[in-house]
Structures are given as structure tokens and as C-alpha cells.
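Chemist: Here is my input; please provide its structure:
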Amino acid sequence: MSGPDTASIPLASRAGRWIVVSTVLGSGVAFLDGSVVNVALPAIGRDTGGGFAVLQWVLDAYLLTLSALLLLGGALGDRYGRRRVFQVGLVVFTAASLGCGLAPTGEALIVARLVQGAGGALLVPGSLALINSTIAAEDRGRAVGTWAGFTGVSSALGPFLGGWLVDAASWRWVFFINVPLAALAFAVTARHVPETRSGQAGPPDLLGSASVTFGLAGATYALIELPARGWTPLTAAALVVGVLGLAAFPFVELRGRHPILPLNLFSSRQFTGANLTTFSVYAALSGALFLLSLQLQQTMGYSALQAGLATLPITVIMLLISGRMGAIAQRTGPRLPMSIGPLGCAAGLVLLTRAQPGAAYLSGVVPGVVVFGLGLSVTVAPLTSAVLASVDADRTGVASGVNNAISRLAGLVAVAVLPLVAGMSDPGGTVGTGFTRAMLISAGACALGGALSWFTVGDRRLGVDPVAVPAVDHCCQDPCTCERP
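Modeler: The predicted structure is shown next:
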């Protein structure tokens, strides 16, 4: 099967099952990588040196290219073939993972992470696009549900596996583990997945992609390096490039014939509000979990495995509850859960301020991660449905991609900005005394997300099928990693 979309393969057929296996394996590589890196950060810092800024870059280098190129990756798949772009993403991601594992210095690791993010930007959009373009419409919801369940399991195993690999072998195996999985995914895709493409896809928006990439790169470099280096010609130039690139981006998109970000989507109040909520909540999630992993290991003396297991309740709660919340939002509308859920997240982050030296796990950590997990579970599924219900049916794909990219952008900004505003600039790479302040700032961001939802999101019942939209988180840097269709 080749050429334009021909979604006619039954899920129960041998071909349909192989397609799901391929997408689960391909997505699982990215999801597993995202959920294991946080617990490896202290070990990476000890081995490579470079201080706190290097740890920030290990996360943000990946998120930079992923968030900037994510929409372009989806457009390339539509135009040049989803299977082809998916396989290219696998190759790039795997080669970069090997480079990460072999990196002799922190700088080399950061470069490899940049490439890994570019591979992820080709790989991540292709996973569900392959299902949507090949599986018969009547089976698609079940196929996506199967995909979501298996990828959720891979995300849940990530912190445990990452911690075990760091303690038993080396942080380098956190990246090496991707190689055999991706090789298997490539082989299955090449043999069993048909090629599809959109007959109406226009040329990729390279100018828009360049503008946002240079803008994010310059701004991120300035935000991370200014506390350590101060004002130098390089940091000043990076800030100027960042501001100019980001300022030019909306004008480039308005003039482009095939923009990666159609700005008229934001004429919908609900779409804008839901994406602002996404940015607030997922910025708090990414920044808080980044610093919590460092706090547990550097300040409280946890091993990497113990730190990975410490945040596992968030993923377990997400897997158990998010689907039910999607069904509730289907009946009641998204406004109330999207307002209450972020407040629950905020309460959980306030409780995490008790994660201090001498505190027991059950009293200092568990209450915060459980309450935070409950709040996130209440938020995510209604948020997904609200985004998709705010646009016409033929634009749900691009709306979903925009929301996905915004969630990654939120993580990028949070990892760069939160340590700065919380007063963390320890050259030794430790959290220092700013952990409590950072948790409270993150709690404030979540509360802001709840308020935004209350004033911008409608309360009418949704017409989006909660089975066809997996109610799972899409922050690939955290233990509840997943993506939007």
C-alpha cells in the first residue's frame, strides 16, 4: 500500500497487529529515554563535570530541538511518507543515543542530545500518524488505546529501569538501552508497515522552523549561561538572536502559505486557554521533577534507583485514573476538572517542600507525589479533549500537534528559567537552598493554569471520543511520558 491515505487495515488482522507493534516499539524508545534521564542526572554531573548548567543542558538540548522541530516532523511525514520519516527518526534517534552513551565530556553529550531531539521530532509525530493513516476507522480507537496502554507501561518502567542501570552499571546504559529496541522497531516497520502520505500536503515551512529554532536556542543559551558566565559577548549575542528569532516567528507564519503553526487556531478562546493551561502545568511538572530528582539524590542521599521509584506513584496514578477522568469530562465538560486538577497539582508541589534532609519517604515525599499525581490525572484527559473540541474536525491533527509542541516548550523554558528565578546557580551542580522556593513557584504556575481554565474553557459536553484520544500525559521528559494523536 502506498500513496495517499488508505486507512482500511482491520486491527484484528496480522497486518494491523504488526502496525501497532511497530508504533509501540518506536514510541517506547522515545518514552523510555524521556523517563530515565532525570534519575541519571546526578551521575552524569559527577562523571562529566561542568556544574548545574550542564545538567540543565542535558535536558534542554533534547527539548530544544524536539519542541522546535516537532511540527515540522509531522509535516515532513505527511509530504514525504510517514513510514519513511518514522524510520529516519529511528535511525537519527538511535545514532544520537549511541553518541550520548559514548560521550567523553559534558559538551559532547549536549551535542548528542541536540541530535537526539531532532530524531525524536521525526519519530514522535509519526507514531500515531501511522495508526491513523492505516488502521480502519472503526478499529482506530481500540488501536490507539492499545498503543497508549503499552507505551504507558514503558513509561512506568522508565524510572525503575533507569535507576537500576545507573546503580548497577553506568548512566551511559540509560542511552545504550535504546539501540536494540530501535533496531527492532526499524526492522518491524520496514517489513510490516505500509507507506502512506497526504496527497494535499504542501512544502515544509523551513523558514518558520529556522526562525523558532534559532529563537529558542538563543534564548535558552542566554537563560542557562547568564547565571554562570554573566554578560559576555556570546551571551549577549545569543539573547539578541533569541529575541529576534522569536519576534520574527509570528510574522513568518502569517506570511507563509503552509505555516507549521497556523496562528488563526488561536482565534478560539478555548484553544488559547487550554494551551496556556498546558504551558503552565507542564512547565511546573518538568521543572519540579527535574529539581526533585536532584534533591532526592544530592541532598537526601537517595540512590538513583530509589529516586526513580520515589516518583513512580505519579505514573501509576496516571495510568489508573486518567482514562476514567476522560469519560467524566465527556459527560460534564472540561471546565471544572481543568480548573480543579491544576489546583491539586499545586497542592502536591507545596507538599513536596517537605522533601528535605532527614525527612522520611512516607512523610516527606509520598504525600506530595500522590496529590500531584491525582491533580495531573484530573487535568490531562479533559485538557486533551478540550483542545481537540475547540477546532473543526479537519484541524484536530494540527491542533493536537501544536498542543504537544507547547508542552515540550514548557519543559524547555522551565528547566532553563526555574533554577534562575529560584536562585540556583551552584557551580557544583547541586540544588542548594532554592528547592523550596522552586516548588512554591511551580505551585503558583499550576494554580495559574487552573484559573486560566476557569475563565477560558467552556463547560459544554465534549463530542470527542475519550477512547480515541488516549488520556495520558505527553511530557517526554518525565515519568508519565506520552504524546497526543
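
Chemist: okay, CA-based contacts and neighbour counts for the rest of this
Modeler: Will do.

Chemist: how would you label Trp231: helix, strand or coil?
Modeler: Secondary structure assignment for Trp231 (DSSP: H, G, I helix; E, B strand; the rest coil): coil.

Chemist: how close does it get to Leu223?
Modeler: From Trp231 across to Leu223, the span is 11 Å (Cα to Cα, to the nearest Å).

Chemist: what do you get for Val252?
Modeler: Noted for Val252: a distance of 24 Å to Leu223, by Cα to Cα.

Chemist: Please generate a structure for the following sequence too, so the two can be compared:
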Amino acid sequence: MSTQTSLDTDTVITAGDGLPPRARGLAIFSIAIGVGMASLDTAIANVALPSIAEQLHTSPAASVWIINVYQLAMVATLLPFAALGEIVGYRRVLLYGLLLFTLASLGCALAWSLPSLVVARLLQGIGASAIMGVNTALLRAIYPAKLLGRGFGTNALVVAVAFAVGPTMASLILSVANWPWLFAINVPLGISAFFLGRKVLPVTPRATHKLDGLTALYNVGAFSLLILLFGDAAHQAGLTTLLPEIIGTAVFFALLLNRQANHKAPMLPIDLIRRPLFALSVVTSICTFAAQGLAFVALPFFFSSSLGRSAIETGFLMTPWAVMVAIMAPIAGRLSDHYSPGALGGIGLAILAIGLISLGLMPASPSIIEISWRMAVCGVGFGFFQAPNLKGFMGSAPPERGGSASGMVATSRLIGQATGAALVAYCFTLSSETGAMLALWIAATFAAVASVASFWRLVVVRR
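Modeler: Coordinates of the predicted model:
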């Protein structure tokens, strides 16, 4: 074994065909804490924006940067961290990410002004990116091959439930405490996950190539401008804003593709995207998370504005989706060890599309039961999709490219969610009264397209 840094000195576990059961449970628990916090903080700050803006004496428009800078930092740095994980080890990247995320969370809790909070959120997003960029790749070293679907099911469960319950949890915390506690709660959790991870996370094989800093810089520029372009286009910004962003995005992507053209392990994994199964997994993921993003941004507006529900009631109306994901994700993970990810994902996404259509067809004044069973159907479909799609992602990439595959898992998810959120904003610019319903119909369309893409993997496998 090669010489390790101080973060590696506490472990004697090396990558093989999975870890022993007890070590496996502790390792996945450590990762789950980090992944849960990173996923939760993607959504949890939305609910607190009015309180934060008021206390920091800033405008609602300016406070949106508290959300945007976190998402930008994550999307822009996911692939560089995934590439770094292949070179220095996934364990090390995840542990440093946990450490940065925890310290940045403390910085968020202690922030005294909008600029200080935005800087802390930027650092928090970078730490979250390191966690999310390599966590899926680490699962290959934690679980034996025959149980890998269960590992993906657990990972999918943590991500989906954290994202789904974020608004509800934020509402509950804000009902008894001030907004800094939304971030302070991460500190003891992050410290626990870090020290546990030092003990139990396995050391994985490393690639021999070096990280290209210029390629990483081009990647940051390309994806940052892409997300900014999505948001500004959704808000119908003028051509003087959109044109420079379009040109800048195109230039940075061109520089990125040219720079890594002959690299054996490109940071933007074009070599993997050329594989039909991997490409279809990317399409499936982006479309599905666009559908989720559309629904999760539009529905709270519909429940509160159109139906007159309170913030607490709105949070609980979103809960059936999360509950059914929690039930279905482990089941789908176990099934994906025995059945085709394309078929399982396609079935789940067809159910999601049906659930979203049923939400679009709700009566004018639906009861709690009429809302809840529709949300539950969506949760069943979404929960049935995630673990099989992760299996499809990672199974279509060679082990030595596991970091890049893991990075694309998170990148496609965030691009999908950003696309969904941008489309909701566009729907509301078209009509403040019917925008939420329009967003749900677009979400159903995305889910149907994702279902077709997932089923198409069956055709590709047979060729």
C-alpha cells in the first residue's frame, strides 16, 4: 500500500470485494450523514430566506444568492472532485469534504451579514460537492458486488428523503428556533461523520495520471455559466444578459473539450458518455430530476397560494412523497441486484408520470386524502427509479472510472433539479395563477421521457 496522509493513518481497511458486515454498516452510516447533510442543505435554506433577509437587513432578491451560490459551487466543482478522487483516493476527498462542510456550516450559523453568509455558503457548497462527487464510487468498495444494489438503494433513500423532507424540517426548526440553527445542527453531525469515517472508510486504488488544474478551471467556468444561464433565461432576462452567458458557456465548454481531447481519463467523461448505456442513464437522470425539481418547487406554491395552506401544512402535504420513497428505495435496491435497471427504472418512472398527471387533474378544492394519495403514487415511482438507475450508471463504467461515473451521477441530478426550478420560474412568468399546474404537466412530460429512455436501455443491451 502506498504511503497515506494523516487522514488515512487510522484505517487498515483496503478495497476488496466489500467490507465485513459490521464495518460495512458503520461506513455507510458515515457516508449517509454526509450525503444527507449535503442533500438537505440544497433545499433547507429556501424556507428560511424571508427570515434571513429580514434579520440581515437585505432584500429578498439579494438573499436568493444564499441558495444560488450553494448550487453553483456544487455543480461547478463536482467533476473536478470526482477526478481528484480517482487520483488521491475517494476516502480522502470525502473526509476533506466533510471537514470543510462542517466548518462552513459553523460559519453560516455565525454569519453577521449577507456577504459573510454567502461566502460561508460558497465554502459549504464546495464541501458538499466533494462529498457528493465520490460517495457513489466509495459504495463499490464498501459493498460486495452481489449486494451493490442494496448499497445504491440506501444511498438513493438518503438523497431522496433528505431533499424531500428539507422544507418540513426547516419549518419545524424555525417554529422553535432562529435560522442559524438550520446550519448549526450540521456541526455535531459533521464531526461525528468525520471521525467515524476516519476509522471505517476503505482505502481504494489510485490512478496514475495527474489532475489538470486548467481543465478543472474550464469545468468550473462552463458549469457555473450554464446554471446562471438557466436561471436568467427562466426569469426572461434581456439579451444583454443572456448573450454574454451563452457565449461564455460555449467558449468554456469548447476549451474544456479541446483540453481533455486526448486524455485517458477526461474530467468531463466523454469516454463514458459515448457508451450508450451510460448516456441513457445520464438522460434518464436529468429528465427525472427535472420532473422532481418542477414538482417540488411548484407544489408548495400551489398548496400555499391556491389552496391557502400554511407553511407547516404545506410541509406535511409533501410528506407522503418522502415516506413512499423511504419504503420503495430499499426494495428497488434489492430488486436491482437481480433484475435489469432499465426495466425497473422504466416502471418506476411510468408510475411517477402517472402520479404527476393525477396531480395535474386534481379538483379545484382537493381534500387532504385526494392530495396525499397522489403524492404517494409519485413517491412510489420516484423511489423505484433511483437505485436501479445508480446501478445502471456505475455498472456501465469500468472500476477505474468509478469516480467520474460518481461525479456524473451527482452532476446530472443537480442539472436536472436546476432545470426544473428554472422552468417553474418561467411558468410563473407566463401566469401567476396557473403556473404551478403548467409546471406539473411539464414535470409529467419529463417523467414520461425518462421512462422511455430507461426502457431503451433494454434494447441497447440486446444489441
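
Chemist: When Trp231 and Leu223 of the first structure are compared, which one has more neighbours?
Modeler: Between Trp231 of the first structure and Leu223, counted using other Cα atoms under 10 Å, the more crowded position is Leu223 (21 against 13).

Chemist: isn't the more buried one right up against Leu418?
Modeler: No - if you go by Cα atoms under 8 Å, Leu223 of the first structure and Leu418 don't touch, sitting 9.9 Å apart.

Chemist: Now do the helices in the stretch 201-350 of the second structure.
Modeler: Remark: helices assigned in the stretch 201-350 of the second structure by DSSP state H, counting those that start in this stretch are 213-234, 239-259, 270-273, 276-301, 311-317, 319-335, 341-360.

Chemist: Export those as JSON lines, with columns for distance to Ser404 of the second structure.
Modeler: Conversion of these to JSON lines gives the following (distance: least, Cα to Cα, whole Å):
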{"stretch": "helix 213-234", "distance to Ser404 of the second structure": "13"}
{"stretch": "helix 239-259", "distance to Ser404 of the second structure": "15"}
{"stretch": "helix 270-273", "distance to Ser404 of the second structure": "9"}
{"stretch": "helix 276-301", "distance to Ser404 of the second structure": "11"}
{"stretch": "helix 311-317", "distance to Ser404 of the second structure": "35"}
{"stretch": "helix 319-335", "distance to Ser404 of the second structure": "22"}
{"stretch": "helix 341-360", "distance to Ser404 of the second structure": "20"}
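
Chemist: Thr419 of the second structure is nearest to which of these?
Modeler: Closest to Thr419 of the second structure of these, according to Cα to Cα: helix 276-301, at 5.7 Å.

Chemist: Tell me how far that closest one lies from the chain's centre.
Modeler: 10 Å (Cα atoms, centre = their mean, to the nearest Å).

Chemist: Look up how far Gly444 of the first structure lies from the equivalent of Gly34 of the second structure over in the first structure.
Modeler: Alignment note (TM-score structural alignment): Gly34 of the second structure maps to Gly26 of the first structure. Computed as Cα to Cα, the Gly26 of the first structure to Gly444 of the first structure distance reads 36 Å.

Chemist: For those two, work out which one has more neighbours and name it.
Modeler: Legend: neighbour count by other Cα under 10 Å for Gly26 of the first structure and Gly444, higher for Gly26 (30 against 22).

Chemist: What helices and strands are in contact with whatever helix or strand that one lives in?
Modeler: If you go by DSSP states H and E, Gly26 of the first structure is part of helix 14-48. Where contact means 3 or more Cα pairs under 8 Å, 6 or more residues apart in numbering; DSSP states H and E, helix 14-48 of the first structure is packed against helix 52-80, helix 106-134, helix 137-168, helix 173-176, helix 178-192, helix 269-294, helix 304-310.

Chemist: Just the buried positions in that helix, please.
Modeler: Neighbour-count burial for helix 14-48 of the first structure flags 15-45, 48 (criterion: 16 or more other Cα atoms under 10 Å).

Chemist: Can you name the residues that contact the residue nearest to Tyr90 of the second structure when sequence neighbours are not counted?
Modeler: Sequence neighbours aside, Val134 is the residue nearest to Tyr90 of the second structure in space, at 5.7 Å (criterion: Cα to Cα, 6 or more residues apart in numbering). Shown in contact with Val134 of the second structure (Cα atoms under 8 Å, 6 or more residues apart in numbering): Phe81, Ala82, Gly85, Tyr90, Val93, Leu94, Gly403, Ser406, Gly407.

Chemist: State the distance from the match of Gly34 of the second structure to Ile9 of the first structure.
Modeler: 20 Å.

Chemist: just Val402 of the first structure next, same as before
Modeler: From Val402 of the first structure to Ile9 of the first structure the distance is 28 Å (Cα to Cα).

Chemist: Is Ala76 of the second structure in contact with Leu217, as I believe?
Modeler: No - judged on Cα under 8 Å, Ala76 of the second structure makes no contact with Leu217 at a distance of 9.2 Å.
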